[in-house]
Each structure stands twice: as C-alpha cells, then as structure tokens.
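Colleague: sequence first, then the predicted structure:
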Amino acid sequence: MDCCRQGFELGFRTFVLQGGEDPALTDEQLIKTVAAIRKDYPECAITLSLGEKPRESYERLFQAGANRYLLRHETYDATHYGQLHPTEMSSAKRLQCVKDLKSIGYQTGTGIMVGSPGQTVDHLIQDIRFIENLQPQMIGIGPFLPHCDTPFGKYPSGSLEQTLLLLSIFRLMFPSVLLPSTTALATLAADGRERGILAGANVVMPNLSPQEERKKYTLYNNKASLGAEAAEGLILLQNQLQRIGYEIAFTRGDFSETDYKELEKREL
C-alpha cells in the first residue's frame, strides 16, 4: 500500500501487481490487497499479472476490484509450448485461462516471447492469428532473455529488431490496444524502450517496488533498471521520452472498444 500511496502522489493512476505463480500467495491475500487498493484509490485502474488460476479465482479478484489481467499465452503452438514448460502445464489450459479472463470482463492482455528457444516464423504466424481472433485489450510483446538458473540459461536472447517489427505489426492491427515498451527491450539495448515507443508501443511501466525488494524478482540476467527510487526513476523516464518527442500521460489509460467495433463493421 505504501507503493500505491507513493505512486498516486507521483500521478500514477494505474497500479500493476505482477508476480510468479506462488502457492504461498493465497487468493484471500490477493483479494484483500486488491480490495484495499480499490477502496483507497477508487479512481485508479488495477492490473494483475499473476499467472494461471482457476476461473473462480479470476472472478473473485475481478469482484474485489481488479480491472485488467495480463496473461501471455507465450506460444500458441502446443508442441512448442510443451518444449518451454514443465510437463504439468499445457497450452490448452493457458489458452482457456486467457479466454476465461476475457469472458469475465477483464480488460485482457496476452502476448508472446520473441525468440524463445525453438520458435519459428510459423509459430509467430499462429500467434498473430490467435491474437487477431482474441481481440485483446492489451498485448505484451518482449524478447526472450535467458536466466542463468534455468534450463534455457545458455540460449541466445531474442532479437530486438524482430520484437520491434512485431510491435509495429500489432499497432497496425490494433490502433488503440495497450502495448507496453518493456524493460526487456531496454535490457537488449540502452535505447530499447524508446525504440519500442517509436515502433508503436504506448505504455511504459515504472517500477514502484522498493530497491531492496527488486532483486527478489529477477526474471532474466542483467535486467535493465533506471537504478533509482520511484520519484527519481520517473524523472529519468520522462527525460528519455522527451528526447524522442513524447510526454507521459498520467491517466488510467483505459482501452477504447471503438477500434474493434469499426473492425467488425468492415468485416460485415
């Protein structure tokens, strides 16, 4: 709650709660946290990115006040999905979770890792078609980056150029979709975040977590960081974006359904 208070004072109107699929983090704890944020900051959007859960859990979190949920499907191809995940996980379950989120009423996000081990152009085409049919409100596109303590620790990173190309493709497909320029891009290149914006991304996510907590959430090696607390980091980010002619909009950033309605009209 301290992070939300600080973020609100800085002008943030969307809070993102992101984490791994930790069985120690119960639904009751999450619901209590979401409800508290909703009570104290009723005008703000709450976005969750907490992995696969039963539909009932998604429903309870939605009822507690969450607005958005990002769950990357990662790869649509079932065989490729199996190569990337433990045997107890399945592509069918992941895709069902994404569909559940959308049917519940979340502004739903999905997406892919670009350049993940074993990925082919055919896989990417399947992903694009799946996302086209899903019509999500958010799309998370980022390069694969290895972590030394995983089975894929020695694999090469995904391509910055291919990631930027896909950002541009999705921006053309969905003119108003929420499309983040991720920290992973800044990890591949010092100006990666700015290049993501220029390629079509329209969301940046400054980190409100305290410095001492950030090292507990290392998704990949050499993760880019502004190396500053929230207020200082926001100023640095503003300066980076101003250099390419952009300003930060301090709004909820809700998705507009207008684009999809226009698309449906054209298809008819």
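Modeller: Yep, it's here.
Colleague: C-alpha only now, for contacts and for neighbours.
Modeller: Fine.
Colleague: now Thr47: which helix or strand?
Modeller: Element membership for Thr47, per DSSP states H and E: strand 45-49.
Colleague: report the angle between the helix or strand following that strand and strand 45-49.
Modeller: Remark: after strand 45-49, the chain's next helix or strand is helix 55-64, criterion DSSP H and E. Taking axes from the mean of the first three to the mean of the last three C-alpha atoms, to 10 degrees, one finds that helix 55-64 is oriented at 160 degrees with respect to strand 45-49.
Colleague: who does helix 55-64 touch, helix- and strand-wise?
Modeller: With contacts taken as 3 or more C-alpha pairs under 8 Å, 6 or more residues apart in numbering; DSSP states H and E, helix 55-64 sits against helix 27-40, helix 91-104.
Colleague: another structure for you, compare them:
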Amino acid sequence: MCNQQLIERLNQQHKLSHAQWEQLIATYQPADAAYAQNLAHRLTVARFGRKIFFRGIIEYTNYCKNDCRYCGIRHSNPHLKRYRLSEAQILACCAAGYENGFRTFVIQGGEDPYFTDQRLVPLLRHIRQQYPDCAITLSLGERSYQSYQRLFAAGADRYLLRHETACQALYEKWHPARQTFANRRRCLWQLKAIGYQVGCGMMVGAPFQTVASLADDMVFITKLQPQMLGLGPFIPHSQTPFRHFAAGNTQLTTFILSLCRILKPDVLLPATTALGTVESNGRQQGVLAGCNVVMPNLSPLAVRKQYLLYDNKAGVNENAASGIQNLTDQMAQIHYTVLKGRGDFQPDSALRRNEHD
C-alpha cells in the first residue's frame, strides 16, 4: 500500500498498525507530506473554522527534582538561577491574562517538591473562585493518584503530561533509573480515570529516537485517546548531556502533526514554542499542518530566561502584551483569527464549522 493510501486509511479508520506507521514515517516524500497537510488542514477548518485557541502559560517554578538528560532545568544543572513565583505573582499573571481575554491558564513548572498539595490546593481554589469562567490546565509532572484527585477537586480541568516516548529503552536513555517508564504511563492513565482532559506528547528528532520508536508513540496515542497532544522538535540545551545533538527536523515534525490531526480530528493540538524557535514561521507552519492552539507566555519577563528547557527559546524578551500581539499578527498573516475563550475539547465534531463562521 502506498503512503497516500495509508493516509486515507488513517482518515477512515483512525488507526494504523505499527508496521504501517513505520512505513509511513520512514518512507514519506514531500508529496506525501503535502497530501497529509492538505487533508489535516481541511479537517481542522471543518471542525474549528479558521480559529486558533490561545492559552496563557504561567511558568511558576524552575526548580525540578528530576534529571532528564535533555532538559535545561534538570536538577543537575548548576548554572541555572532558580526561582519560584509567589501565589500573589501567579494570581497577578492570571489577572493580566484575564484582562487580555484569556480564559485558559496553563500552570507549568518543574517537579518542585516545595509545591505540595497544601500549597497548590488553596491556589487553585482561589483561581477557580475568582475566574469561574476559565479553564485551569496543570503541567506539574508526575504526582500521586491522591494528589491528582485533590488538584482536580480544587478546580483543575486539564493536565498536560508528555509521555515523551512510548519506547521503554529510549525512555531509559533519556532519564536516570529513578524516573521510570512505567510510572510515567501510570500517571497518564490515572489522570484519565479521574476525569481530567489529558494531554500527552513527545519530541521529534530527539537523541537515539528511531522510526520504530516514533511508531510506538503513534500506537500509544491511539490507545490513550488524549484530548490534547503536545509535540515539537527536539532542541538541545548547552548545559545538558545532550548538548551536542542536532535539533529535530521541522519537516518531520509538521508531517507528524498532520498525521496526529488525521488520527484524532477533534484533538486540541498546539503549534508549540519549539516550532517557533527552530523557524521564525514555525508556529504558522504548525497551524497550516493541522494545529489549532497557540500558547503565549504570561510569566513575568524577569524570570523568562530562567525557564529554558532548550536554548534560544522564542519570546523570552517579549512581555506578555507584545508576545500576544506578535502571535495574533502571525495568525492573521495566514488568515486565522484568535479565540481567547476556554476552548474545551468537544468530541465527535461537536465544534461545527457553522458555529464559528
């Protein structure tokens, strides 16, 4: 079966075998990528119109107990100036975002033991009480089932936890032994069981990654059925063990983004900051490949340069207002309009095009 026939099968059945994923990723040509992009773009416009959901990211801490070998805020990086935002600072970010029309806040940080449930639960309750019309997304890493339950009960709606890779051998090359492949997957299934809208995802072109491991990712995504997917190209950080590896390929990343849209037509799919870092128009390329979410940074400008998972991150010198405006202008250049509302996941094409035209 040729690649374009495989893409059509994916469109009809929303699954492929591992061998079919391998064939598609290993042998695709520019014509196949264009075919997938055109189909993904049509599917996205049919469900969402030419609309992009904006989410406001608040990077609340760069302390992390983990030692992921690719990450700039890893515990073993001695050169990083560490910070934690206070509750007042986090609430000020929410207030600024709300004034700019945002109705989703993404609270993201390293796995910082300081932020216990006893500290996070009152914060989330405060945000939920003050902004009842907003969605709260958390990206706090691996926690216990009981912790996830408490945070959900306090008002969190969504949780982003990249699975990183669905290949255990590769996961173990990226992490020390205390960070286990089994626990990462367990957390994702627990989040789904509790009732969060769940996001997983991976890096494309990361060290030691293979076509087979990318096929593993696509099979895992099909099984998990997440409401959100976050993926972008690998970008090295100069203060990590993976500093000498080359960055991931934008073309392969956008091809896989298109395949993800075809696999899950209703998924919330961000055009990531990493895409915009590798190429100046990377987020525009992502949108044209099937993305429907962009995530501007609401963090205080003073801490932006301390939250670098990879080098040369886009937007670290822009304040929240200018960053929002620049992304709005980028979307307008490709004839897309920004929506700053909640933008909840709605399955089975509940977001009909005529609701947005």
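Modeller: Alright, I've got the coordinates. Because the structure is a prediction, the values reported are computed rather than measured.
Colleague: where does the TM-score land?
Modeller: Here the TM-score for the pair of chains, by TM-score structural alignment, normalised by the length of the first structure, is 0.95; 260 aligned residues with a C-alpha RMSD of 1.2 Å.
Colleague: hang on, the earlier thing: with mean neighbour count and distance to Met173 of the first structure added, can I get the helices and strands packed on helix 55-64 of the first structure in CSV?
Modeller: Putting these into CSV (neighbours: other C-alpha atoms under 10 Å; distance: least, C-alpha to C-alpha, whole Å) gives the following:
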stretch, mean neighbour count, distance to Met173 of the first structure
helix 27-40, 16, 32
helix 91-104, 17, 19
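Colleague: ok so Val106 of the second structure is a strand residue?
Modeller: Yes. Under DSSP: H, G, I helix; E, B strand; the rest coil, Val106 of the second structure sits within a strand.
Colleague: I'd like to know how far it sits from Gln330 of the second structure.
Modeller: 21 Å (C-alpha to C-alpha, to the nearest Å).
Colleague: same question, Glu22 of the second structure
Modeller: For Glu22 of the second structure, the distance to Gln330 of the second structure equals 34 Å [C-alpha to C-alpha].
Colleague: related to what we said a few turns ago, okay, Val106 and Gln330 of the second structure: which has more neighbours?
Modeller: Of the pair Val106 of the second structure and Gln330, Val106 is the one with more neighbours under other C-alpha atoms under 10 Å, namely 25 against 17.
Colleague: the more buried one reaches Leu140, doesn't it?
Modeller: No. Using C-alpha atoms under 8 Å, Val106 of the second structure is not in contact with Leu140, being 10.1 Å away.
Colleague: picking that back up, tabulate the helices and strands packed on helix 55-64 of the first structure (JSON lines), appending distance to Leu198 of the first structure.
Modeller: Converted to JSON lines, those look like this (distance: least, C-alpha to C-alpha, whole Å):
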{"stretch": "helix 27-40", "distance to Leu198 of the first structure": "33"}
{"stretch": "helix 91-104", "distance to Leu198 of the first structure": "28"}
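Colleague: out of those, which is closest to Arg214 of the first structure?
Modeller: helix 27-40 (19.2 Å; C-alpha to C-alpha).
Colleague: how near is the alignment partner in the first structure of His335 of the second structure to Val34 of the first structure?
Modeller: The alignment partner of His335 of the second structure in the first structure, by TM-score structural alignment, is Gly245. Taking C-alpha to C-alpha as the criterion, Gly245 of the first structure is separated from Val34 of the first structure by 35 Å.
Colleague: the strands in the first structure, which residues?
Modeller: Using DSSP state E, the strands found in the first structure span residues 14-18, 45-49, 68-70, 107-114, 138-143.
Colleague: out of those, which is the most enclosed?
Modeller: Sort the strands of the first structure by mean neighbour count, taking mean count of other C-alpha atoms under 10 Å, and strand 68-70 sits at the top with a mean of 26.
Colleague: which part of the second structure matches that one?
Modeller: Under TM-score structural alignment, the alignment places strand 68-70 of the first structure onto residues 158-160 of the second structure.
Colleague: that stretch vs the first structure, average offset?
Modeller: Mean deviation of stretch 158-160 of the second structure relative to the first structure after superposition (mean C-alpha distance after the TM-score superposition for the first structure): 0.3 Å.
Colleague: thank you, goodbye.
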